[in-house]
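A.B. asks: turn this into a model:
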Amino acid sequence: MNVLANRQTIVVGIDGSQQALGAALWAAAVADRMHAPLLLVNATADEYYYHYGIQAAIAYPNYADELRKAGQEMLDKASAAVAEQFPSVELAAKVYNGNPDHVIVDLSGRARLTVVGAHSRQALDALLGSTTLRVANHARGPVVVWRGDPEAALPESGTVLVGVDGEEMGEQALDYGFEVASLLNARLVALHAWSDDEEQASARLSESLAGRSEKYPDVEVDEIVQDGNPGTALLQWGKDAQLIVVGSRVRNRILANLLGSTSQNLLNRATVPILICHPLHR
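C.D. replies: Okay, the predicted model is just below:
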């Protein structure tokens, strides 16, 4: 069965790290509530062969097989952990041949949600070269960059914080935010950071929320209008959140504000998972 056929599947990148395992358990909890299939993915890039060609194939004839075997072992471990805690989730796992970020970005174009684990908080220049940031930047649909304690990976108490700017992708972030808050039985905090007129900012936020509270009557909403930089505001309010939700254009503006400064960007500094709402395309 093609679990990616109807864009209902949640895809998780697995690389053997504890953060990837935490991401898988978090995604499984969400999949359980969404009644969505879960696909765990490992990608093996035969870079040694790619760079050294026939000499590598002669010197290490079993290299590719060993990579695939190691990838399958990572998937087996993650699958066992997921199945133990979420036996009702429809679960599949597959080793793909290719560059990990290319594989995951490609799969994101057919997924309902893509989840990748963020490794230890690192310098900004190192993060920019990571698979996590490349997937976060180029995913073809919504992507969660998961960070947290792998021993307590499941969604727990805490708000769902949504960055609102009145633009199209910010509106999509609100849609995802309400859906996830409803699934997780969480309070939603809608945050709009302004730099012009507070009254107009409040009106924009109220306009953005109109209709969604009626669609999700179970979700309690707090409206926050704050003067200042949106990235700083999200980091401030995100300390008490279990998930931060932003539109991709909001994210790009935040990165533009923080890059080049002594501060690290939102993806590197936040201590909770971040959902980035890219437009859907294949």
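
A.B. asks: only C-alpha atoms from now on, for both contacts and neighbour counts.
C.D. replies: Will do.

A.B. asks: and the strands in the stretch 51-200 of the chain?
C.D. replies: Read by DSSP state E, counting those that start in this stretch, the stretch 51-200 of the chain holds these strands, from start to end of the chain: 91-97, 113-117, 143-146, 159-163, 188-194.

A.B. asks: list the helices and strands the last one packs on?
C.D. replies: This means strand 188-194. Strand 188-194 is packed against strand 159-163, helix 168-184, helix 198-209, strand 221-227, helix 230-238, with contacts defined by 3 or more Cα pairs under 8 Å, 6 or more residues apart in numbering; DSSP states H and E.

A.B. asks: contact partners for residue 162?
C.D. replies: By Cα atoms under 8 Å, 6 or more residues apart in numbering, residue 162 lies in contact with 173, 174, 177, 188, 189, 190, 191, 244, 245, 246.

A.B. asks: to clarify, my last question referred to residue 135.
C.D. replies: Contacts for residue 135 (Cα under 8 Å, 6+ apart) come out as 101, 104, 105, 143.

A.B. asks: how about 6 Å then?
C.D. replies: Contact criterion Cα atoms under 6 Å, 6 or more residues apart in numbering gives 101, 105 as the residues in contact with residue 135.

A.B. asks: to compare with the earlier structure, here is another sequence to fold:
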Amino acid sequence: MLRPVIAGVDGSQESLAAAEWAAREAVRRERPLRLAHVRNWHPRQDGEPPTAAQRHLAQRALRQAEDRIRRTCPNVVVDDVQVDGPATAALLSLSEQADVLVLGSRGLSGFTGFLVGSVALGVVARCERPVVLVRAEEEAADEHLPGRDGGASVRTGYRDVVLALDLNDPCDEVIEFAFEAARTRGARLRAVHAWQPPSPLTLGPGEIGLVEGPYRAEEWLGFMTAVLQVWRDKYPGVEVVETVTQSRPQSVLVRAASGASLLVVGRRITDRPAGPRTGPVAHAAIHHVGCPVAVVPHA
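C.D. replies: Sure, this is the predicted structure:
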């Protein structure tokens, strides 16, 4: 049985945008869509049953999302589910059944970037399936290139899919997700790696940092080409553009994702005593990038 694309729905504008994006993604992936509503997000005690008002609000939120999806993606196969909170734990449990989990974010602010709620951050930091965050203002046309008149259009090709590629630890799960996203969209894949000159204390034998400064970018680019070659062979229809830049990875990603249809970043799954973390690059992406951000966990 195919894993569904699951979208968290709570009746907010960001969750409606996430549900609509999830519907389009389900069509692209040829997967069913499941709308999920968490009742009683913060129960006072375990096993506390939802009230009649909470059940009514849950049903209304799901119907509202389904009505919106039917207007924009009438061919998607959709069902829904209601589960009880706490919200983070409930969404993590649901994600075990998902191909992709899609959640909403309230959009960009002038000072802090993405206004990402604590539930979404908790899910991203712990989820073992890919999670996509979608801002409230996201529309179908935002994924596409402008029309001939420069206006928004859904009839043009897709904007680039951007892959944040860590060449110090390239991960197959992250790379495959990005190539598959580009393939299903017929989009160009832009792989981006940011590097910084190492200090003498961080160098190991044979590392690229030993190469003279002017040649480091060329060496990194050659390494990127080698890493991606097997994926080019597997996805011959995907056009790939490779970019290496000397700068902070967080800054490079924010610039690279401007005008993209999707940014794909990785998150390492760890058992550190400090608990789950998103990592600095994924953290910057989900807080400061305007397009949908896919966070792909990997070992």
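
A.B. asks: mind checking the TM-score on these two?
C.D. replies: Taking TM-score structural alignment, normalised by the length of the first structure as the basis, the two superposed chains have a TM-score of 0.82; 259 aligned residues with a Cα RMSD of 2.8 Å.

A.B. asks: follow-up on the earlier one: right, so of the strands of the stretch 51-200 of the first structure, which gets closest to residue 270 of the first structure?
C.D. replies: Each of these was checked against residue 270 of the first structure via Cα to Cα, and the shortest separation belongs to strand 143-146, namely 9.9 Å.

A.B. asks: and for that closest one, what span of the second structure is it aligned with?
C.D. replies: The alignment of strand 143-146 of the first structure onto the second structure (TM-score structural alignment) covers residues 131-134.

A.B. asks: ok, now stretch 217-236 of the first structure?
C.D. replies: Under TM-score structural alignment, the match for stretch 217-236 of the first structure in the second structure covers residues 236-255.

A.B. asks: the matching stretch: how far from the chain's middle?
C.D. replies: From the chain centre to the centre of stretch 236-255 of the second structure is a distance of 16 Å (Cα atoms, centre = their mean, to the nearest Å).

A.B. asks: what's in contact with that stretch?
C.D. replies: Stretch 236-255 of the second structure is contacted from outside by 183, 188-196, 281, 284, 289, using Cα under 6 Å, 6+ apart.

A.B. asks: between those residues, which is closest to residue 62 of the second structure?
C.D. replies: When those are compared for distance to residue 62 of the second structure (Cα to Cα), residue 289 wins out at 27.8 Å.

A.B. asks: and that closest one, what's its match in the first structure?
C.D. replies: With the correspondence set by TM-score structural alignment, residue 289 of the second structure lines up against residue 270 in the first structure.

A.B. asks: could you report the neighbour count for that match?
C.D. replies: Summarising burial for residue 270 of the first structure: neighbours were counted as other Cα atoms under 10 Å, giving 21.

A.B. asks: over to residue 108 of the first structure?
C.D. replies: One way to gauge burial is a neighbour count; for residue 108 of the first structure, by other Cα under 10 Å, it gives 29.

A.B. asks: dump the strands of the stretch 51-200 of the first structure into TSV; add distance to residue 212 of the first structure as well.
C.D. replies: Conversion of the strands of the stretch 51-200 of the first structure to TSV gives the following (distance: least, Cα to Cα, whole Å):
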stretch	distance to residue 212 of the first structure
strand 91-97	32
strand 113-117	21
strand 143-146	22
strand 159-163	13
strand 188-194	11
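
A.B. asks: so which of the ones you listed gets nearest residue 49 of the first structure?
C.D. replies: With respect to residue 49 of the first structure, and counting by Cα to Cα, the nearest of those is strand 91-97 at 12.5 Å.
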